[in-house]
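Colleague: my questions are about this predicted structure, shown below with the sequence.
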Amino acid sequence: MASPSKAKGTAWESAWTAYVREHHNPDAHRNVQMGSKDIGDVAGYYLHAAELKAEKTITLSDYIAQANREAANAGQPYGCAVVKRRMKGVADGYVVRDVATDVRLLNRVRDMEAALQKAAPDVYRLIDLRHREAA
């Protein structure tokens, strides 16, 4: 039988994957562990290798280093740690990146939005409105 810590981690990965399937990507799935060439715990979180953590003691620096290594292994441009918030549901968890990764991601979003706005301004306005209303 798995240890209680392993069972908690598995439950968190399963719950988060279900949330991502419902709200982001229906094809998201848990990855098989690959040892030293691990590619993150969940695939299907757009452009990211997601490293999920459900631990009593949170060590962000370790989580981010692991997520960034796994992003490189997975061929994804961004790594993130998805940290369970104690006594809270999935939507209240934390997605964490280092500042360098976050700036690269925001630069990409900015550039892609500028390109879409120039190429298809009506489509841009509809997408922008949809996301503003969802906030």
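Modeller: Looks like it came in fine.

Colleague: please count neighbours and contacts with C-alpha atoms only from this point.
Modeller: Will do.

Colleague: what helix or strand is the most centrally placed residue in the chain located in?
Modeller: Nearest to the mean C-alpha position of the chain, counting by Cα atoms, centre = their mean, stands A50 at 4.6 Å. Following DSSP states H and E, one finds A50 within strand 48-53.

Colleague: dropping in the other structure now:
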Amino acid sequence: MGSKDIGDIDGYYLHALEAKAEKTITLSDYIAQANREAVHAGQPFGCAVVKRRMKGVQDGYVVRDVATDVRLMNRLQEMEGALQDVAFDRWYALDKQHRSSS
């Protein structure tokens, strides 16, 4: 979509998402593009969803650079701490739910 592209798929929570299905995978290019598009989209994180050849989308990969992943994990940790502080029982129930989900 040009120099102000905002990603390929909207609605991937907090992310600008770059979708790729190519014969040759170039992660560094995908991540650079996703990070640029996150800025354009006003999203805090960029990631690429990379489809594996001859596999379904569900067998693909969600990829982000380490710096982005660290920022995401820091946010998750801070938000979980905030939820524990104001609604520990709700946090506990959600934690239990997500630990047992497959």
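Modeller: Happy to help now that I have it. All of these numbers come straight from a predicted model, not from anything done at the bench.

Colleague: report all helices and strands that the strand holding A50 of the first structure contacts.
Modeller: Contact partners of strand 48-53 of the first structure among helices and strands, from 3 or more Cα pairs under 8 Å, 6 or more residues apart in numbering; DSSP states H and E: helix 4-23, strand 42-43, helix 60-74, strand 78-83.

Colleague: cutoff 7 Å now
Modeller: Applying 3 or more Cα pairs under 7 Å, 6 or more residues apart in numbering; DSSP states H and E, we find strand 48-53 of the first structure packed against helix 60-74, strand 78-83.

Colleague: so what does the residue nearest to the centre of the first structure match up with in the second structure?
Modeller: The equivalent of A50 of the first structure in the second structure is L17 (alignment by TM-score structural alignment).

Colleague: so how far is D89 of the second structure from its match?
Modeller: Note on L17 of the second structure: its distance to D89 of the second structure, by Cα to Cα, to the nearest Å, is 33 Å.

Colleague: could you find the closest non-adjacent residue to K4 of the second structure?
Modeller: Leaving aside its chain neighbours, K4 of the second structure sits nearest to H40 (5.8 Å; criterion: Cα to Cα, 6 or more residues apart in numbering).

Colleague: count the neighbours of the alignment partner in the first structure of that neighbour for me.
Modeller: Structural alignment (TM-score structural alignment) places H40 of the second structure against N73 in the first structure. For N73 of the first structure, the neighbour count with other Cα atoms under 10 Å is 16.

Colleague: what does E113 of the first structure give?
Modeller: 15.

Colleague: with the one 3 residues further on instead?
Modeller: By the criterion of other Cα under 10 Å, L116 of the first structure has 15 neighbours.

Colleague: show me what it lines up with in the second structure.
Modeller: Per TM-score structural alignment, L116 of the first structure is aligned with L83.
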